[in-house]
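Visitor: give me a 3D structure for the following:
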Amino acid sequence: GLTSRPGCVPSPLNPTPWAPRAARLSSSGAVFIMLKSALGAGLLNFPWAFHKAGGVSAAIVVEMVSLVFLISGLVILGHASFISGQSTYQGVVREVCGRAIGWLCEVCFVFNLFMISVAFLVVVQDQLEKCELDLTEVPHHWYTDQRFALFLICLLVIVPLSIPKEIRTQKYSSVLGTLAATYLSAAVIVKYYTEGDHVYRGHLLPSFVHQCHEASVAIYSSMENKTLSHWVLVSVVSMFFCLLIYSLTGIFGYLTFGKDVAADILMSYPGDDIAMIIARLLFGISIITIYPITLLLGRSVIQDLLLRCRWQCTLVTPLSESRSRMVLTLTWIAVTLLIAIFVPDISEVISVIGGISAFFIFIFPGMMLMHVPLFLCCMITVMAVL
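Guide: The predicted structure follows:
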């Protein structure tokens, strides 16, 4: 068994801090994981959001203002992780802001990430259903049903991707997911220049974007170079490419259909458009690659709680950690899958998720900022803006 250092409770993302040093996350890997965490289902809604914002100019202004706060929050979280020595978001909040705020963070964190996981599976099922409707010549059988396909995806893809305990293992799937999301943006641009308007009004897709702030502390803690200037660079590069993909999709999707753009941009194109059918399939892949990151972060909170409860009375061995991780992973996937299949209408819950996400983007980073010296706060903010 493992022996402990007095007063040291290991993090689920780094269960044995005194163990031999594992391979660290490269800068490119950190950028891809951060970028993939931010490229959620909201990408499909961005052309519609441009319409609701009053056009391209107004939407771009809102994006640029938001970008300053997003990058500032990431920088604050990275610095707070450094000064606290914690490798998880909830650990940083508990260490910097106190135990009571830490408990609030853990409750919100688990609920938010769990419901986001459900929403991701609902989106994937939605894409599978629309692909099935587009391919009308395919006969309907139980094995062609989108619910069975979703089960197979969870069993054969999501489970293997979700088992690893370190977020750095997600860098390869994050590259694939980022490329899949980039294809959607490229396809919208190409269609703008090559084809006329094709308006098809579809139903409203749940609008949410999985923010990368929840994953930022885990990403920072896994990096090889943890200097503040390097973390600022990673944050700026990640958010720049994220802004580029979202903006291009929003601009050209909106310019193609104007006020008639559907809430789901893919529903504005003909159902027999092969390029857009591919885009829908690839976007489903993009969402699938985000799910393991969400699960890993939510699982870390539960494991952290279990470790705090058990560390005083028993030894934590690699075998017990592995077993608990496996059980939590399979339980998380099974429960979210059942909810996604039997309770597909979660639009009301999605609106709650958006409100809770604001805590992790603005509220908690702001509270951390209150514990940082004034001159350092100014330096972080200036560096983030630049």
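
Visitor: going forward, measure contacts and count neighbours with C-alpha atoms only.
Guide: Will do.

Visitor: contacts only, for the residue nearest to residue 121 when sequence neighbours are not counted.
Guide: Leaving aside its chain neighbours, residue 121 sits nearest to residue 340 (6.0 Å; criterion: C-alpha to C-alpha, 6 or more residues apart in numbering). Contact partners of residue 340, counting by C-alpha atoms under 8 Å, 6 or more residues apart in numbering, are 118, 119, 121, 122.

Visitor: here's the other one to compare against:
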Amino acid sequence: MGVPSDAPAGGASALSSVFTLLNSAVGAGVLSLPFAFREAGWAGCLLMTLAVAIIEAFTLYVLARYAEVTGSGTYSDLVRKMLGRKASLAMSLVLIIYSYGSATAYLIILGDCFQPMLAQTFGQVWWTERDLVIFVLATLFMLPLCFPRTLDAISGFSSVTAYALCVVVGMVMYRSLQALQAPHYKWSDVHAFTSVGSSLNALPILAFGFQCHTNLVAVFAELEEEPDLFAGGGDDASSADEEPPVTPAHPQEDDTAPGTVSEEAAAAAAPAPEAEQRVMLLHNPRRRFVRSTVRTPKLLGMVQIVSAAICLTAGFYSAVGLFGYLNFPTTAHSNILLNYSGDDRLMQMARVLMGIIQIIHYPVNHFPARNATRDLLAQLTGRQLQSSAFNSAEVLGFFVATLGLSLVITDLGQVFKLIGGSCGSFFIFGMPGAFCLQYAYSKHITAREGLQESLLADEEAREVPRPGGSQTQYHVLASKLFWAGVLLLIFAVGLLSLTIYSLVSPST
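Guide: As a prediction, this is how the structure comes out:
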């Protein structure tokens, strides 16, 4: 039974969407950036940060572009429409596992940030024990933020993350500048580059540091129709507004010239049943999604939002990583706050702010888990679960499960790294790569039938049959997006292999 899209009506502003994506990306991983710089060297890690940021920005654009074409409201819904039901089921399971692991980590970090400070201030008494601190703070602050059904509903809290992170970055930079001015500081311990093996250890940290893919489709679905992060509108947006009325077309009847509005907008506005809308890899597609020659204002705005969120994240990470590394070039821990003395009141404030970031980050990362759970149950039962009772039950179940794990496990360590490495590589690089391969194959099949259609790349514009019946030849191996998809899949497999190697290697 098909599961219809449950994308909410757009209304979120561009600025609030930037904050939501930023909050989705910036979490516990920011504390590990100085360690990553220690592993790769300051110049090597900066170059790797730039490369990873560009790659992940591209994958975010791929997700937004396909979400627009299919009218998807969640990542799992997008996978179902593009790759089929089995792929969507796998995607939902992966998202649930990843979200549970991430949320458990936030609870553990919450205790690590507040419990030592409370114990030092009030002494080691029963109400400063780690378990009670986590339980009370999580129940009072994290749980209520999980009940809203849209990300935009907590966007105001999400903006606090950016401000708090700026202050933490400033504190780390200040302590680093103090250390650099000390007469005994050894610049010989600072390295621009390290060995290849050591540098590769930093790659998983950087890759997952930019992860906001689980919320991207939902953010795009909630976005207002004509977002503009900057003052004024662009020419592209106005030209998109002047497009002719949308009319559906069938492949066998498509004889329009470039520039004529095609099936894409109609498919997005009124999605077809799953049997018609889904495009299966290695099978002839029953329905092809043809892009318009002009990008919609919503997608143009999403490009601005993704660019701003990735640039801000890269800037924060580079500052924290570089200055934290300069302060502790040989001893930087995977949690940089552990390098500072418990008597350092400035860094105590940094711990408080990082705890606040975890409080806000928890409900934002719970959102994809709820969507994945709903999609999974809908595909298994054929029923849409949108009631308040389901929402409350899912929130309480998620909270109790993650809270229980955080009270039992004091340090996720290698277990969390394995979950993040395997699950994260799947939906950050693997699924966008599969989408690119799907597009290239669908275009290849279409070319054999006598039509050329374009979806993601402007330079691969739609071609029409030539006079006399001769067709422009196209092959899947000639597609840029095919090779982009191959590279993304290789990157996903390589990242998973690196994660597993780092877990079993005796040197780690």
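
Visitor: re earlier: let me know the closest of the contacts of residue 340 of structure 1 to residue 285 of structure 1.
Guide: Nearest to residue 285 of structure 1 out of these is residue 121 (C-alpha to C-alpha; 11.1 Å).

Visitor: what do we get in structure 2 for the closest one?
Guide: Structural alignment (TM-score structural alignment) places residue 121 of structure 1 against residue 107 in structure 2.

Visitor: and its match, which of the three is it?
Guide: Using DSSP: H, G, I helix; E, B strand; the rest coil, the structure places residue 107 of structure 2 in helix.

Visitor: next, count neighbours for it.
Guide: 27 (other C-alpha atoms under 10 Å).

Visitor: am I right that it is in contact with residue 405?
Guide: No - using C-alpha atoms under 8 Å, residue 107 of structure 2 is not in contact with residue 405, being 9.1 Å away.

Visitor: so residue 339 of structure 1 is in which element?
Guide: helix 318-342 (DSSP states H and E).

Visitor: list the buried residues in the helix or strand that that helix is followed by.
Guide: Of the helices and strands lying after helix 318-342 of structure 1 in sequence (DSSP H and E), the nearest is helix 347-358. Neighbour counts over helix 347-358 of structure 1 (16 or more other C-alpha atoms under 10 Å) mark 350, 353, 354, 356, 357 as buried.

Visitor: now swap in stretch 108-122 of structure 2 and tell me
Guide: Residues 108, 109, 110, 111, 112, 113, 114, 115, 116, 117, 118, 119 are the ones in stretch 108-122 of structure 2 that count as buried (16+ other C-alpha under 10 Å).

Visitor: repeat for stretch 480-487 of structure 2
Guide: By 16+ other C-alpha under 10 Å, the buried positions in stretch 480-487 of structure 2 come out as 480, 481, 482, 483, 484, 485, 486.

Visitor: how about stretch 376-396 of structure 2?
Guide: Across stretch 376-396 of structure 2, burial judged by 16+ other C-alpha under 10 Å covers 376, 377, 378, 379, 391, 394, 395.

Visitor: now the end-to-end length of it.
Guide: 18 Å (C-alpha to C-alpha, to the nearest Å).

Visitor: of the contacts of residue 340 of structure 1, which is the nearest to residue 63 of structure 1?
Guide: Nearest member of those to residue 63 of structure 1, counting by C-alpha to C-alpha, is residue 119, at 24.0 Å.

Visitor: quick revisit: which of the contacts of residue 340 of structure 1 does structure 2 keep?
Guide: Using both residues aligned by TM-score structural alignment, their matches' C-alpha atoms under 8 Å, structure 2 keeps these contacts from these: 118, 119, 121, 122.

Visitor: out of the residues you listed, the closest to residue 177 of structure 1 would be?
Guide: Comparing those against residue 177 of structure 1 with C-alpha to C-alpha picks out residue 121 as the nearest, at 15.2 Å.

Visitor: so what corresponds to residue 4 of structure 2 in structure 1?
Guide: Match for residue 4 of structure 2 (TM-score structural alignment): residue 9.

Visitor: check which helix or strand the closest residue in space to its match that isn't next to it in sequence maps to.
Guide: Counting by C-alpha to C-alpha, 6+ apart, residue 9 of structure 1 lies nearest to residue 308, which is 6.7 Å off, once chain neighbours are set aside. Assigned by DSSP H and E, residue 308 of structure 1 belongs to helix 274-310.

Visitor: check which helices and strands that helix is in contact with.
Guide: Packing partners of helix 274-310 of structure 1 (3 or more C-alpha pairs under 8 Å, 6 or more residues apart in numbering; DSSP states H and E): helix 27-38, helix 99-134, helix 159-162, helix 171-194, helix 213-222, helix 318-342.

Visitor: could you dump these into TSV with distance to residue 289 of structure 1 added?
Guide: Formatted as TSV, those follow (distance: least, C-alpha to C-alpha, whole Å):
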stretch	distance to residue 289 of structure 1
helix 27-38	8
helix 99-134	10
helix 159-162	8
helix 171-194	6
helix 213-222	14
helix 318-342	14
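
Visitor: so which of those is nearest residue 267 of structure 1?
Guide: Of all these, helix 99-134 comes closest under C-alpha to C-alpha, at 9.1 Å.

Visitor: helix or strand right after that closest one?
Guide: helix 146-153.

Visitor: in structure 2, which residues correspond to that following helix?
Guide: Using TM-score structural alignment, the residues of structure 2 aligned to helix 146-153 of structure 1 are 130-137.

Visitor: for the matching stretch, buried residues please.
Guide: 130, 131, 133, 134, 135, 137.

Visitor: mean distance, that stretch to its aligned residues in structure 1?
Guide: Superposed on structure 1, stretch 130-137 of structure 2 shows a mean distance of 1.7 Å to its aligned residues (mean C-alpha distance after the TM-score superposition for structure 1).

Visitor: run through who's touching that stretch.
Guide: 107, 108, 110, 111, 112, 114, 115, 127, 403, 407.

Visitor: closest to residue 86 of structure 2 among the residues you listed?
Guide: Out of those, the member with the shortest distance to residue 86 of structure 2 (by C-alpha to C-alpha) is residue 403, at 30.5 Å.

Visitor: and the aligned partner of that closest one in structure 1, how many residues sit next to it?
Guide: Residue 403 of structure 2 maps onto residue 337 in structure 1, with residues paired by TM-score structural alignment. Residues within reach of residue 337 of structure 1, counting by other C-alpha under 10 Å, total 22.
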